[in-house]
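A.B. asks: Sharing a sequence plus its predicted fold:
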Amino acid sequence: MATPDPAALSTLVLWLGFGLAVLLGATLQRSHFCSMGAVADILSFGDSTRARAFGLALAVAIAGFGLLSASGQIDPAGSFYTLPTLQWGSHLLGGLIFGAGMVLGSGCGARTLVRIGGGNLKSLVVFVVMGIAAQATLRGVTAVARDRSVDRLVVALPTRQDLPSLLQLGPSAQLALALGLAVVLAGLMLWRSRWKEVLPGALVGLLLVGQWWVSGHLGYLPEHPDTLEPAYLATASRAMEGYNFVSPAAFTLDWLTYFSDSNRVLTVGITISLGLMLGAGLSAWQSGQFRWESFRNPADLGRHLLGAVMMGVGGVTALGCSFGQGLSGLSTLAVGSLISTLAIIAGAWAMLRWEAARLERLA
């Protein structure tokens, strides 16, 4: 067997991740797929359409991840979501902060990139500030506070934190669990729903499954020729990666700022972010929806700046955003991802209620 070329394989992983992200960006832009919008629609209008699309995406992602795992295409242990250390404090507090922040910032990390592609300058500011806040929380001043507080609230589990491992299920039972949960969830999401508005969620889930395969199978080397150790190529976490849009904002700014530094290399998180933005931009331009948009007044600017900081701090602390934990993480059936996702929903719900009360007082 020929020895694989890590550099050439890394390039292929980056390009395929970029291509999938272009399709994802176009899908999100056309369907208005958004986790924050899903919560807002339920609270404001009693409309669960976008929540059902999100749930259908999750169902497809759970089934796809389960099938890839059962067939040996990927190893669930290769994801950082399934680590045996459950950082419940970080998941809880980070999720609450991120959820509230995405309301103030007019959307989650993925929606921010989609809006940039559509000409929204407010979202460009949110992306930059979110990236700076994420950098600080990864290895700066906020990182020190995080490390000395919530990151110490952990539970050491006897096995990985994904549900199949905790239940000590065999391969067949693991697949049955994943497919069973996916079928039940998909059925609930499609029952009495407006199918045309919900079905784009299935494509979002399929694209996530594709990214899991690219990162966890195509980009995996059982023995890297330089280190003689297992390696996942072109990932910042050195694990297989799905979709996440907070830490990659920090990595994107870092790569752009230190572009001439040979130690700064492209990773899948960066190419996915750029691909998502491009796909959304092409879709907005083709459909005639591209519009330049900026802040209405200083209060609007301040609101988005605060939301961006909260998303950067909260997303890193929670080990993922509403997309990273709510879809990528939950597709692995990780307990930590469930805690983060519920906390994000609670934070968004609380901030939406506070905003509604504030507007009523002003009226």
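C.D. replies: Good, I have the coordinates.
A.B. asks: C-alpha from now on. contacts and neighbour counts both.
C.D. replies: Noted.
A.B. asks: Can you name the residues that contact the residue lying closest to residue 281 once chain neighbours are set aside?
C.D. replies: Spatial nearest neighbour of residue 281, excluding adjacent residues (CA to CA, 6 or more residues apart in numbering): residue 117 at 3.8 Å. Residue 117 is in contact with 277-282, 284, 290, counting by CA atoms under 8 Å, 6 or more residues apart in numbering.
A.B. asks: helix/strand/coil for residue 73?
C.D. replies: At residue 73 the chain is in coil, as set by DSSP: H, G, I helix; E, B strand; the rest coil.
A.B. asks: number of nearby residues for the nearest residue to residue 33 once chain neighbours are set aside?
C.D. replies: Leaving aside its chain neighbours, residue 33 sits nearest to residue 50 (6.4 Å; criterion: CA to CA, 6+ apart). Residues within reach of residue 50, counting by other CA atoms under 10 Å, total 25.
A.B. asks: A further structure is provided below for comparison with the first:
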Amino acid sequence: MENLLEIYGEGAVLFALGGIVGLVFGAAAYQSKFCLRAATIEVAQGQFGSRLSIWLIAFCAAVFGVQFSIAMGWLSVADARQLANVGSLSGAIIGGLMFGVGMVLARGCASRLLVLSGTGNLRALVTGLVLTVVAQASLSGVLAPARVYLSGLWSIQGGSARDMLALIGLNASGAAALAGICFAGALVFAMKKLVPVSQYGAAVIVGLAVAGGWVGTYQIAQASFDVVSITSVTFTGPSADTLMALVTAPTVPMGFGLGLVPGVFVGAATAAALMSGLRIQRFGPDTPMERYLIGAFLMGFGSMLAGGCAVGAGMSGGAIFSLTAWVAVACMWLGAMGAKLVLDRPQAVTA
């Protein structure tokens, strides 16, 4: 690692790592049909089926991979922003609910939209671009004051106050064992639902890609003389950074997120091409643009408020047991299920 950093520099190595993780994640997410929105809809309809099993397998694999790596000494997440920095419970709650509603309206979360964009889905591409612009406006633009205000309603200190394992008195070995049991249960669940091995096997890879991001960036940070942020798979922030860098800077600074976003796109496109899944899809009467745009706005603002998207908070943050991440993903579930129930409610017939 030291030799790679000396020859190519931290930025290039992080970019390459992000690209590799993105390729793996994108291809596996396409193959597995990994999607939080689909899982929440199944639960809202009382149908505990294949999409729920896929999400559970990916989530449990991510938690097991991260906590096992910590127990083995390959990883430390004490300096990760989701644990070390001051957090916001109000942001996690409000932003999580907004994101959950938004992903139902837009028919996909940030990661799913990126994966679908790689297959030729123009609805997902346009929605993802709007989401990215709104996220940037929420971070440092016209929507930033509203985000700061809502985040400040209920803040929480970093360190042990945000570490769920410290709060419940469980170490990484215990967390890995618990995740392993849940992972085995999720596999049995998938088998009972007759999910193809190729599909739930790919879901395992989705989860392990999240763990790989944490371990890889930590190893680079340990070997580097410069300060390197420990991070993993997340989409809203890196997508906004990538878009803004492309349209505002003649040269783009290398980094993990900059490699991740195109990596996922290429990985999904490659998998779709190999499986004859490339197909142009446009907006139509049954897929009204205004619904997608409202969803994009809610997800863009909600993800910045919640501290991450369905993968950034729900998977990467959840795998390191960040309290705010678990609250955010729980609210994403609630928001999505509530939105689905409201949208499916029979309309009153008027005379």
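C.D. replies: It's in. This is a predicted model, so every value here is computed, not measured.
A.B. asks: Report the TM-score for the pair.
C.D. replies: Between these two chains, after superposing, the TM-score reads 0.90 (TM-score structural alignment, normalised by the length of the second structure); 344 aligned residues with a CA RMSD of 2.4 Å.
A.B. asks: Please report how far residue 196 of the first structure lies from residue 184 of the first structure.
C.D. replies: 20 Å (CA to CA, to the nearest Å).
A.B. asks: Among the contacts of residue 117 of the first structure, which one is most surrounded by other residues?
C.D. replies: residue 280 (30 neighbours).
A.B. asks: show me what contacts the residue nearest in space to the middle of the first structure?
C.D. replies: In the first structure, the centroid-proximal residue (CA atoms, centre = their mean) is residue 324; its distance is 2.4 Å. For residue 324 of the first structure, the contacting residues are 242-245, by CA under 8 Å, 6+ apart.
A.B. asks: how about 10 Å then?
C.D. replies: 81, 109-110, 241-247, 315, 318, 330-331, 337, 340-341 (CA atoms under 10 Å, 6 or more residues apart in numbering).
A.B. asks: Aligned counterpart of it in the second structure, please.
C.D. replies: Under the alignment (TM-score structural alignment), residue 324 of the first structure pairs with residue 312 in the second structure.
A.B. asks: how near is the residue nearest to residue 205 of the first structure when sequence neighbours are not counted to residue 247 of the first structure?
C.D. replies: Taking CA to CA, 6+ apart, and ignoring the residues beside it in sequence, residue 205 of the first structure has residue 57 as its nearest neighbour in space, at 4.2 Å. Applying CA to CA, the value for residue 57 of the first structure to residue 247 of the first structure is 22 Å.
A.B. asks: What of residue 135 of the first structure?
C.D. replies: 8 Å.
A.B. asks: More neighbours: which of the two?
C.D. replies: residue 247 (28 against 25).
A.B. asks: which residues does the counterpart of residue 180 of the second structure in the first structure contact?
C.D. replies: Residue 180 of the second structure maps onto residue 183 in the first structure when the alignment is built from TM-score structural alignment. Taking CA under 10 Å, 6+ apart, we find residue 183 of the first structure in contact with 56, 59-60, 62-63, 177, 189.
A.B. asks: ok, which stretches of the stretch 151-300 of the second structure are helices?
C.D. replies: For the stretch 151-300 of the second structure, the helices defined by DSSP state H, counting those that start in this stretch cover 164-168, 172-192, 197-223, 236-248, 256-274, 289-306.
A.B. asks: same thing with the stretch 1-150 of the second structure?
C.D. replies: Counting by DSSP H, counting those that start in this stretch, the helices of the stretch 1-150 of the second structure are 2-8, 10-32, 36-44, 50-71, 81-84, 89-105, 110-117, 122-140, 144-151.
A.B. asks: what packs against the first one?
C.D. replies: Applying 3 or more CA pairs under 10 Å, 6 or more residues apart in numbering; DSSP states H and E, one finds that helix 2-8 of the second structure makes contact with helix 10-32, helix 197-223.
A.B. asks: Count the residues that sit near residue 8 of the first structure.
C.D. replies: Counted with other CA under 10 Å, residue 8 of the first structure comes out at 9.
A.B. asks: can you tell me how far the residue nearest to residue 281 of the first structure sits from residue 355 of the first structure?
C.D. replies: For residue 117 of the first structure relative to residue 355 of the first structure (CA to CA), the value is 27 Å.
A.B. asks: The nearest residue to residue 204 of the first structure once chain neighbours are set aside: neighbour count?
C.D. replies: Closest residue in space to residue 204 of the first structure, ignoring its immediate chain neighbours: residue 57 at 5.6 Å, by CA to CA, 6+ apart. Using other CA under 10 Å, residue 57 of the first structure is surrounded by 28 other residues.
A.B. asks: again, but for residue 354 of the first structure
C.D. replies: Using other CA under 10 Å: residue 354 of the first structure sits among 13 other residues.
A.B. asks: Map it across to the second structure for me.
C.D. replies: Using TM-score structural alignment, residue 354 of the first structure pairs with residue 342 in the second structure.
A.B. asks: cool, and residue 270 of the first structure?
C.D. replies: Per TM-score structural alignment, residue 270 of the first structure is aligned with residue 258.
A.B. asks: Residue 26 of the first structure now?
C.D. replies: In the second structure, residue 26 of the first structure lands on residue 27 (TM-score structural alignment).
A.B. asks: So what's the residue count around residue 176 of the second structure?
C.D. replies: Residue 176 of the second structure, neighbours per other CA under 10 Å, totals 22.
A.B. asks: pretty sure it is touching residue 321, no?
C.D. replies: No. The pair residue 176 of the second structure / residue 321 is not scored as a contact, 11.4 Å apart, by CA atoms under 10 Å.
A.B. asks: Overlap of the contact sets of these two?
C.D. replies: Common neighbours of residue 176 of the second structure and residue 321 (CA under 10 Å, 6+ apart) are 63, 66-67.
A.B. asks: what sits against the closest residue to residue 295 of the second structure other than its chain neighbours?
C.D. replies: Excluding the flanking residues, the one nearest residue 295 of the second structure by CA to CA, 6+ apart is residue 102, at 3.7 Å. The contact partners of residue 102 of the second structure, taken as CA under 10 Å, 6+ apart, are 37, 96, 108-109, 131, 291-302, 332, 335-336, 339.
A.B. asks: These, buried ones only, as a PyMOL selection?
C.D. replies: If you want just the buried ones from the contacts of residue 102 of the second structure in PyMOL, going by 16 or more other CA atoms under 10 Å, the selection is:
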select buried, resi 37+96+108+109+131+292+293+294+295+296+297+298+299+300+301+302+332+335+336+339
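A.B. asks: What's residue 289 of the second structure aligned with over in the first structure?
C.D. replies: Under the alignment (TM-score structural alignment), residue 289 of the second structure pairs with residue 301 of the first structure.
A.B. asks: where's residue 264 of the second structure relative to residue 180 of the second structure, distance?
C.D. replies: In terms of CA to CA, residue 264 of the second structure sits 27 Å off from residue 180 of the second structure.
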